[in-house]
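Asker: 3D model of this:
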Amino acid sequence: MAVASKNIPAPDLVPVRRALLSVSDKVGLAAFARTLAASGVELVSTGGTSRAIAEAGLAVTDVADITGFPEIMDGRVKTLHPLVHGGLLGVRDDPGHTAAMETHGIRPFDLVVINLYPFEEVRFAGGDYPTTVENVDIGGPAMVRAAAKNHAYVAVLTEPADYARVLEALAGNAGGLPYRLRQELAAKAFARTAAYDAAISGWFAETLALDAPDYRAFGGRLAAEMRYGENPHQSAGFYRSGEKRHGVATARQVQGKQLSYNNINDTDAAFELAGEFDPARTAAVAIIKHANPCGVAEGADLKEAYLKALACDPVSAFGGIVALNRALDAEAAEEIVKTFTEVIIAPGANPEAEAVIAAKKNLRLLLTDGLPDPRAGGLAVKSVAGGLLVQSRDNAVIDDLDLKVVTRRAPDAREMADLRFAFRVAKHVKSNAIVYARDLATVGIGAGQMSRVDSSRIAARKALDAAEAKGLAEPLTKGSVVASDAFFPFADGLLAAVEAGATAVIQPGGSMRDDEVIAAADEHGIAMVVTGIRHFRH
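Answerer: Modelled structure (predicted):
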């Protein structure tokens, strides 16, 4: 049953006379507290925060002196007391509340400054179970939520970034804080505790291997407010979850314009694909347009890999995203800047490469200090009307799969290398996906079609266009291999690949008509390998 409101209007300005400070992050604390004290604000604090304020030469009252009860249980119990929470929750224009406060000697707090134990940092740093649990804050969120609920009379700060804003408001309002600001701080406080609890519940689900817990919560911190979303009429923001995965969310932007919503989406897709290629084994480049690869290749170095990837579909590469699995060097950079490119993302870059990119001031260069691990777990989340679809990340890697030859002819060594390459790429192409490859480079990609036959024909058409652009008499698919992200439901998809000139096929298998498809492959002398794993990507 809902609790009824007494409809007591909130005051516009609340003078700040008494502040409660209890922070884990002490950046800027001394200067902030000094300004409050200079304005005549009484400072009340706890534990390490109280010591830090005292060491700054400021008068401070310890919470234990107010409650008459010492901190116990290693600090787990110190603020959970009526003299604290009564001062946070008391409605000062409610006669019943004020009478209770007078009877029990409860003094109100006007400002609460709290940031929480660093649970997220400990979690993503890989802390052991007892350490991670010990960094679950209890008193902090309780006080934050109490102050936020009573924002009609109390302002609550949850991070040092808001110190300047609050001090400016105090200076401009004769020592008071306006209602609108208190509301905004309360909204942020509830969002902060929600994100904090989401991190905790997510850690438990991950640690206990709960694939589908009864409740799922997700939280993030605003990294950038976008000018617009996928289209200009849509608003958007970019939030970091705190996951320590090398990629666009953790990258350092060296130069270029602000990333757009579509830039971030496409750059993530590009770098996840680049991460499939072990840099110790090969140099690899992925060129992405609208979240789909338009060219991917391996090479002896990044320049060779880029030129091979570009040759697959140079038209679509215009205005695309380039992802590298090794640090960018000047030779590769000089080739990349010849084609208009939105973003380059790489684990690093040498100074000579950065100098080349600097000549293109709008070109974004993102450096990540590492590659995403394709085998790592994690969650993928998609919104639907009224809900969320949550699944584990597709972390199947072809190097770990048990490949089976199902045709009379087995692929030769070159074909097998290309088949592995093509299936690695197909994992990152929107379904239905068909990828033709030769000499460790894509030569035709068909993505996102309702029919696998259409995807195969589009890929072949792309390959023919690329060959004509080079002045070649034969399509690039002649003598290639082909990968399908899912099984062939009928032999027609395979026959389209045969028509394009493919000599070997890799696919998951598992169709009711596998025998028919395999027979068609044998009839045309095609080698076929099945993986037992599909890679749908919608």
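Asker: Please count neighbours and contacts with C-alpha atoms only from this point.
Answerer: OK.
Asker: Please enumerate residues in contact with stretch 304-312?
Answerer: For stretch 304-312, the surrounding residues in contact (C-alpha atoms under 8 Å, 6 or more residues apart in numbering) are 283-287, 294-299, 317, 332, 335-336, 441-444, 462-463, 466.
Asker: from these, which ones fall inside strands?
Answerer: 283-287, 294-299, 442-444 (DSSP state E).
Asker: starting at the chain centroid, how far to the longest helix anywhere in the chain?
Answerer: Ranked by residue count under DSSP state H, the longest helix found in the chain is helix 179-207. With C-alpha atoms, centre = their mean, to the nearest Å as the basis, helix 179-207 stands 17 Å off its chain's centre.
Asker: From the contact counts, what lies against the helix or strand just after that helix?
Answerer: Note on helix 179-207: by DSSP states H and E, the next helix or strand toward the C-terminus is strand 221-225. For strand 221-225, the packing partners by 3 or more C-alpha pairs under 8 Å, 6 or more residues apart in numbering; DSSP states H and E come out as strand 237-240.
Asker: structure for this one too, so we can compare:
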Amino acid sequence: MIAAAPITRALLSVSDKTGVVDFARALASHGVELVSTGGTYKALVEGGLTVKEVSELTGFPEMMDGRVKTLHPKVHGGLLAIRNNAEHRAAMTVHDIAPIDLLVVNLYPFEATLARGGSFEDLIENIDIGGPAMIRAAAKNHDDVTVIVDVADYDEVLAELAENDGATTLAFRRRLAAKAYARTGAYDAAISNWFAGTLEIDTPAFRAIGGTLAEALRYGENPHQSAAFYVTPEKRFGVATAAQLQGKALSYNNLNDTDAAFECVAEFDPARSAAVVIVKHANPCGVAEAPTLAQAYEKALACDPVSAFGGIIAVNRELDADTASRIVEIFTEVIVAPAASAAAIAIISAKKNLRLLVTGGLPDPRAEGLTAKTLAGGLLVQGRDNAVVDDMTLKVVTRRAPSEQEMADMRFAFRVAKHVKSNAIVYAKDGATVGVGAGQMSRVDSARIAAAKATDAAKAAGLRETLTQGSVVASDAFFPFADGLEAAVAAGATAVIQPGGSQRDAEVIAAADAAGLAMVFTGTRHFRH
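Answerer: Next up is the predicted model:
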């Protein structure tokens, strides 16, 4: 069994120099010889430490603008040599290779350069070569070598050295080696996906997806499932950029539902109108736009006040005190907003378990990107659904053209339908949902469920007329038969927006004409599974 491995020599070469001088000073106090490169060497020397430059170790200067400095047998031999292998020890003696027992490397900031929109040339120069090579070598030889890729591990390494008289245990080294391979894997994933996107390669032969741990979660969708939240290099406002101002820890389901709500509310331009989305189990149960957030919230809540209880609320403008005071009147799990006023934060603080997330902005619904879903033994990867109804050419296919108000409501309803699980049917009126049918195997069932929910909401509000009377209806995909449209007619809808493209389009159009409905085709489907 391999015993604890003493640290006698360390090679430090870091891009992120946070804490590296103090860490190196602590290593030196354990009698560790320090070897370093470039900027790290300079920082350590300026910190008053005795350091050997890597060029002194290898006998070769750094060259080619620093591209070649650690790619040398005296570096990789020192990392890869198996200490209890006689042949390896003999080779080290013959070639004057000194062992390197600790490697400290964090990579060139490719992901950060990508996030800030660096040029092609900047990104290429921020692809690290020597760093990943050394990390992989040290991690492979973890029986003898300790490898650090994260500044957050400095304190733990020092505690390990203190506990083991300047050595590390095998279990500890294996844990760090596993982290090291995960780091280089995520790094290479960021580079390969950027290259594929830049070259417009939709289906590369190999697809890697990597992320950085943002938070370990208590459990997944259910208590028996483990879960964690990872962030990717993509710069997109939302749960990944959010600061949680208050409330208990977010769960897997909270994060999933919050993302669904915020992506939906981002469909509504805050310069045009205030918008509020209420989500329950990843489906919008109430959406509305109005001149103010408070008005939009009341309209959204009226669609399905029963489902809104314990829901997620997303807004597209800075959360204000008036809206906050209304939201806290019922139990809500999460509020997510691009910003929040001090007065709104104060109101919400009275509800200690209510989470308030501030993202710093809205995601662009037109932005390109990837989504992924796991299958047994594989991944399904696709481009984000970035089709926006405002960019679509709407084709009137019925004898009656929609009125201006009907057209506005149809655009509204189709924005929402994009974010409702298929089969999706959305009834809307006056800039608000009045009935949502989601996730049914039959489109006609979705239409009937949406109408039934609207009837229940009307009764709860003490109204004589169901909310769908005089509404418009949106379908995320075409009506395969006229029965789905007939269910909408029965609910009182006066206009329909749908993609079209069914073999029975003529039959559906005829049914709309017979009922006096206006109908438009978008030519774009919004399946969401």
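Asker: Give me the TM-score for this pair.
Answerer: After superposition, the two chains reach a TM-score (TM-score structural alignment, normalised by the length of the second structure) of 1.00; 529 aligned residues with a C-alpha RMSD of 0.5 Å.
Asker: just the buried members of the ones in strands among the contacts of stretch 304-312 of the first structure?
Answerer: 283-287, 294-299, 442-444 (16 or more other C-alpha atoms under 10 Å).
Asker: Next, format these as a markdown table and append distance to L419 of the first structure.
Answerer: A markdown table is the format used below for these (distance: C-alpha to C-alpha, whole Å):
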| residue | distance to L419 of the first structure |
| --- | --- |
| A283 | 18 |
| A284 | 16 |
| V285 | 17 |
| A286 | 17 |
| I287 | 19 |
| C294 | 18 |
| G295 | 16 |
| V296 | 14 |
| A297 | 13 |
| E298 | 13 |
| G299 | 16 |
| T442 | 11 |
| V443 | 13 |
| G444 | 14 |
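Asker: Closest one of the residues you listed to K361 of the first structure?
Answerer: Nearest to K361 of the first structure, judged by C-alpha to C-alpha, of those is I287 at 20.2 Å.
Asker: how about that closest one, what does it touch?
Answerer: A270, P293, C294, G295, V296, A309, L310, A317, G320, I321, V322, A323.
Asker: how about the fourth one, what's its partner in the second structure?
Answerer: Right, the one you point to is G295 of the first structure. Using TM-score structural alignment, the partner of G295 of the first structure in the second structure is G286.
Asker: Also the first one?
Answerer: Residue correspondence, TM-score structural alignment: A270 of the first structure in this structure matches A261 in the second structure.
Asker: and the helix or strand where that match lies, how far from the chain's centre?
Answerer: Element membership for A261 of the second structure, per DSSP H and E: helix 252-265. Offset of helix 252-265 of the second structure from its chain centre (C-alpha atoms, centre = their mean): 10 Å.
Asker: mean per-residue distance, it to the first structure?
Answerer: By mean C-alpha distance after the TM-score superposition for the first structure, the fitted helix 252-265 of the second structure averages 0.2 Å away from its aligned residues in the first structure.
Asker: What is the neighbour count of the counterpart of I347 of the second structure in the first structure?
Answerer: When the first structure is aligned by TM-score structural alignment, I347 of the second structure is paired with V356. Using other C-alpha atoms under 10 Å, V356 of the first structure is surrounded by 18 other residues.
Asker: tell me the SS of V356 of the first structure?
Answerer: helix (DSSP: H, G, I helix; E, B strand; the rest coil).
Asker: I figured it was touching E335, is that so?
Answerer: No. Applying C-alpha atoms under 8 Å as the test, V356 of the first structure and E335 come out as separate, 10.0 Å apart.
Asker: Helix, strand or coil: sort out the most far-flung residue of the first structure relative to its centre for me.
Answerer: What lies farthest from the middle of the first structure is T103; by C-alpha atoms, centre = their mean that is 51.2 Å. Here T103 of the first structure is helix, with the state taken from three-state DSSP.
Asker: What lines up with it in the second structure?
Answerer: T103 of the first structure maps onto V94 in the second structure, by TM-score structural alignment.
Asker: How about N432 of the first structure?
Answerer: Alignment note (TM-score structural alignment): N432 of the first structure maps to N423 of the second structure.
Asker: what sits against that match?
Answerer: Contacts of N423 of the second structure (C-alpha under 8 Å, 6+ apart): G437, A438, G439, Q440, M441, S442, R443, S446, S475, D476, A477, F527.
Asker: Adding neighbour count, secondary structure and distance to F414 of the second structure, write those out as a markdown table.
Answerer: Compiled in a markdown table, these are given as follows (neighbours: other C-alpha atoms under 10 Å; DSSP: H, G, I helix; E, B strand; the rest coil; distance: C-alpha to C-alpha, whole Å):
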| residue | neighbour count | secondary structure | distance to F414 of the second structure |
| --- | --- | --- | --- |
| G437 | 30 | strand | 13 |
| A438 | 23 | coil | 14 |
| G439 | 17 | coil | 16 |
| Q440 | 16 | coil | 18 |
| M441 | 11 | coil | 20 |
| S442 | 13 | coil | 19 |
| R443 | 27 | helix | 15 |
| S446 | 26 | helix | 15 |
| S475 | 32 | strand | 7 |
| D476 | 30 | coil | 7 |
| A477 | 25 | coil | 10 |
| F527 | 17 | coil | 12 |
